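In: Quick one, what's the 3D model for this:
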Amino acid sequence: MVQKFNEHIVKSLPFLKEKKLLVACSGGLDSVVLTHLCAASKFDFAIAHCNFSLRGAESEGDETFVADLASQLGVECFVKQFNTEQEAKTKRLSVQMAARELRYQWFDELLTSKGYDYVLTAHHADDSLETFLINLSRGTGIQGLSGIPKMNGNIVRPLLSFSREEILEFATLEGKEWREDSSNASIKYLRNKIRHQIVPIVKELNPTFLQNFQHTQHFLRQTSDLAHNYLEELKSKLFRQRDGAVAIPIAELQQLNPLDAYIYGLLHSYGFTEWNDVKDLLTAESGKQVFSKTHRLLKNRDFLILAEIIPEIKGTYNLHLDKTSDGLPIKIQLEEVESFEKQTQNVVFLDMEKLIFPLVLRNWEKGDYFYPFGMQGKKKLSKFFKDEKMDLISKEKQWLLCSGDKIVWIVGKRADERFKVEESTRKIVKISWLK
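Out: Okay, here's the model as predicted:
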């Protein structure tokens, strides 16, 4: 198996030979075999062991076993003990999900603090089959049927092409020791039930089932990659950047067929799950929204506006002359200048003697009005926003620069006529929005 492992690395993961690696080792069969294979292949690696404190003395025994294994192989061993049950209770997660989050968070910390490049985990072909069946039972798209990815960021799984049977045979023939996790025998967990009660039956029906499944998943991944590449190309045409958000033209979206598949393909990576609600936005009134944990989707006239959910920054901030905007929500600079230049959306020139310092940066409020530069008379901001066809998200992010209770500048949009530079102006202030 060592030779086969090395051939697999050379063919599929050659970069691992030159990197500093962390091998996630629980002490169980799969991770112990991966550790020995890395040692036999002369990888530059250390071991990382998570003690989730879930099985009392058995968990402590696993930790001791892994530490002894690292010592035998002459590699460094990092160990972290977690109060997993408390974490699950605090975050209202299942114990398994809490353990997973703790594990990968710690791995990220180790990679950063210790200078390692990748974490290797011992997922193998049978794990991928079990994941396929779990996702199939719950309902999933093609990505969920494509199995466990060989790489996911800095997580690499070099045993995915090997079966549990191959791993066990290697460990037995080589006389390797490992720890048995008693919880793996319990069928109260869905994965274990599939592992012990379903997979043996399908393998008995067809002795080459696992190999055939691996071929099928290979084709599914290729199909998934094709769909992904096409959807990314489509996104570059449909997704239009606007004020820190993305505008998607509804008319063009509705021309796609099958529409449901396109909506899912274009938006599922943003965390949306209520697909009927998302589709209903296409014909809803302006202002209707659908939320995921990370993003919001807003119907605004002829567009869907996709934006990341960012905690609102509210309040008022003072701005002084010749000081940059350290500590402010946006970067504004005020400086006295001798000459007047052409104003732009991001730079305005005002009569300093008409201003009351410090100027105030604040959010817009209902009832706000100003005197648009170049025009006579005042205008409510709500009307100005409507004329500018600003959507709800853009309005929520809009900042105003004020002198006392008067609006000086709708930042990045329009200055106020009352503060403009005139022939009688003696002092000019240049105000820049440093985007």
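In: switch to C-alpha atoms for all contacts and neighbour counts from now on
Out: Will do.
In: For Phe52, which residues are in contact?
Out: Listed by CA atoms under 8 Å, 6 or more residues apart in numbering, the contact set of Phe52 reads 59, 81-84, 99.
In: For Leu159, which non-adjacent residue is spatially closest?
Out: Spatial nearest neighbour of Leu159, chain neighbours left out: His124 (4.9 Å); criterion: CA to CA, 6 or more residues apart in numbering.
In: pretty sure the one you found contacts Glu166?
Out: No: with contact taken as CA atoms under 8 Å, His124 and Glu166 are classed as non-touching, separated by 10.0 Å.
In: Could you measure from Tyr262 over to Ala415?
Out: Distance of Tyr262 to Ala415, computed by CA to CA, to the nearest Å: 42 Å.
In: More neighbours: those two, which one.
Out: Ala415 (27 against 16; other CA atoms under 10 Å).
In: can I assume that one sits in a strand?
Out: Yes: under DSSP: H, G, I helix; E, B strand; the rest coil, Ala415 falls within a strand.
In: run this one through as well so I can compare:
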Amino acid sequence: MAVFIWRSLSLLLREIGQFIRSRVLIPEGSGVLVAVSGGVDSVVLLHVLSRLANKHRWRLAVGHVNHAMRGEAADEDEAFVRDLAATLKLPFRSVRLDPELWKSPGNKQEKARRERYRWLRTWAKEERCESIATAHQADDQAETELDRLIRGTGLDGLGGIPVRQGCIVRPLLETPRAAILDYAQFKKLAWREDATNAALAYTRSRIRHEVLPVLETLRAGAAERIAQATERLAEAGEALRAAAAILLQQNLTQGVGAEWRVDTERLLSLPIGLRLAIWREALRLMRGGALRRISAAHCYAIDHLATSNAMGPVALPDDGRVERAGGTLIFYPSPEDNGASYEFELDIPGDVAFPGGSLMSWRASEGEELVFTDPNQAYFDAEAMGEAIVVRSRRAGDWIALPKVGRKSVARLFSDLKVPHSHRDRIPLVVSSVGVLWAPGLRRSQLAMVTEKNHRIVGMKFCRKLSK
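Out: Alright, predicted model coming up:
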């Protein structure tokens, strides 16, 4: 991560632009839905992106979610953002949530976050935007990291707020709040103040107003330094998880039922940190990518089961369990996980494991011989394959555009190919913002087809996990 020296506001603009380019957050000529609350961070984000849009041929749109939690003030925020979008002559989308949502039990902040992102994704699709830009900045990253540290989170949590999360991008994540305020004041930008941000009812608010200022007196630029350390931890976590996924696939078989079996013979000599990561990846795979209610204690218990004479079982949430039979760990999913849907993000280049196998992606090099005869391998035009690429199980309403056939439902495709009903939920689909790209081993769609004119090509290879 570059250490920013804020010599001038023009340098700030250039540095943000360079950050976007270096991380390939917003491709040239693509659409971006900018999430704008009306606060100073999101107003500056919109202003910066609008300044850079012509150079990079970006199509901008503005989205605002009125959570209806603050009465007239929330409605005034919505009106402010609407006027701002009109001033910039940008498409505007908004929704006012039903106040009844907040009367039901549960964490209000989490429910608000889910609703916010649900609407943003809907609008991005309708506006044909490949990316959704949010205004999280360096101080937000520092607050998140400190909050998770005092909660005792694991390495995944210490990775903080990701720069990219599917189609969600965060162009200001290396920019400190002070620089954002300086920019807004110098440009004489107007913004809205949320009075609840000054309240100390939430832990995050107390970290922002009481803890970070003290840290700044101890070390100037503390928030930026914490954000930098967070990214290092995120990189280490990604490397550990990738290594764990590879080792897991090398020692994994699917049982005759819904269980997964891990041969531990070659794993027990590995460092404990790597073993724990492998057990965590096995749980992630078994539970369709979700680790809800899984803690470090579960992974340590599984490791004790693997390395001792204990017979187990290790009880998991929702009645799942792990047992040992000789040198094999057997992961039994809960009734909820058995046949459950799954979804995993696919980085390019990168690899991902999922129920039924794994998939590897790479950027084809110039002169590479492309193999089109293998049904488990496919190539795509990188410029046309869309954003937010995931590997997931089928969903109601899925369709695939087939060469010479046209649009066909995935359900009909499985039926035509006589895929057993018991296997259909485990067949992976490679899906992006433009639709279903590939049903590995079955059919490749006509989307993002490779031609002689393509200069950027992405290759993918599917490795099926055979039942034991």
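In: What does the superposition give as a TM-score?
Out: For this chain pair, the superposition-based TM-score is 0.66 by TM-score structural alignment, normalised by the length of the first structure; 324 aligned residues with a CA RMSD of 3.5 Å.
In: Do a quick rundown of the helices in the stretch 51-200 of the first structure.
Out: For the stretch 51-200 of the first structure, applying DSSP state H, counting those that start in this stretch gives helices covering 57-73, 84-91, 95-114, 125-138, 142-145, 164-173, 190-193, 199-205.
In: Export those helices to a markdown table and append columns for distance to Asn257 of the first structure and mean neighbour count.
Out: Shown next, in a markdown table, are those (distance: least, CA to CA, whole Å; neighbours: other CA atoms under 10 Å):
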| stretch | distance to Asn257 of the first structure | mean neighbour count |
| --- | --- | --- |
| helix 57-73 | 53 | 17 |
| helix 84-91 | 40 | 15 |
| helix 95-114 | 37 | 15 |
| helix 125-138 | 25 | 18 |
| helix 142-145 | 18 | 18 |
| helix 164-173 | 42 | 14 |
| helix 190-193 | 36 | 15 |
| helix 199-205 | 37 | 13 |
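In: Tell me which of those helices sits nearest to Ile428 of the first structure.
Out: Smallest distance to Ile428 of the first structure across the helices of the stretch 51-200 of the first structure (CA to CA): 49.2 Å, for helix 95-114.
In: Mind jotting down where the helices sit in the stretch 301-450 of the second structure?
Out: In the stretch 301-450 of the second structure, the segments counted as helices under DSSP H, counting those that start in this stretch are 410-416.
In: contacting residues for the residue nearest to Leu159 of the first structure?
Out: Here His124 of the first structure is in contact with 157, 159-164 (CA under 8 Å, 6+ apart).
In: please redo it, this time with the cut-off set to 6 Å
Out: Neighbouring residues of His124 of the first structure by CA atoms under 6 Å, 6 or more residues apart in numbering: 159-160, 162.
In: Including distance to Ser53 of the first structure and neighbour count, could those go into a markdown table?
Out: Shown next, in a markdown table, are these (distance: CA to CA, whole Å; neighbours: other CA atoms under 10 Å):
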| residue | distance to Ser53 of the first structure | neighbour count |
| --- | --- | --- |
| Leu159 | 27 | 23 |
| Leu160 | 28 | 21 |
| Phe162 | 30 | 19 |
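In: okay, stretch 151-159 of the second structure sits on what stretch of the first structure?
Out: Across the first structure, the stretch matching stretch 151-159 of the second structure (TM-score structural alignment) is residues 138-146.
In: With adjacent residues omitted, what lies nearest to Asp139 of the second structure?
Out: Ala223 is the one closest to Asp139 of the second structure (CA to CA, 6+ apart), at 5.4 Å.
In: Give me the secondary structure label for the one you found.
Out: Put simply, Ala223 of the second structure is helix when judged by three-state DSSP.
In: wait, it sits on Gln141?
Out: No: contact criterion CA atoms under 6 Å: Ala223 of the second structure and Gln141 do not qualify, at 7.9 Å.
In: picking up where we left off before, identify the residue of the first structure aligned to the residue nearest to Asp139 of the second structure.
Out: Using TM-score structural alignment, the partner of Ala223 of the second structure in the first structure is Leu210.
In: same thing with Ala239 of the second structure?
Out: Aligned partner of Ala239 of the second structure by TM-score structural alignment: Leu226.
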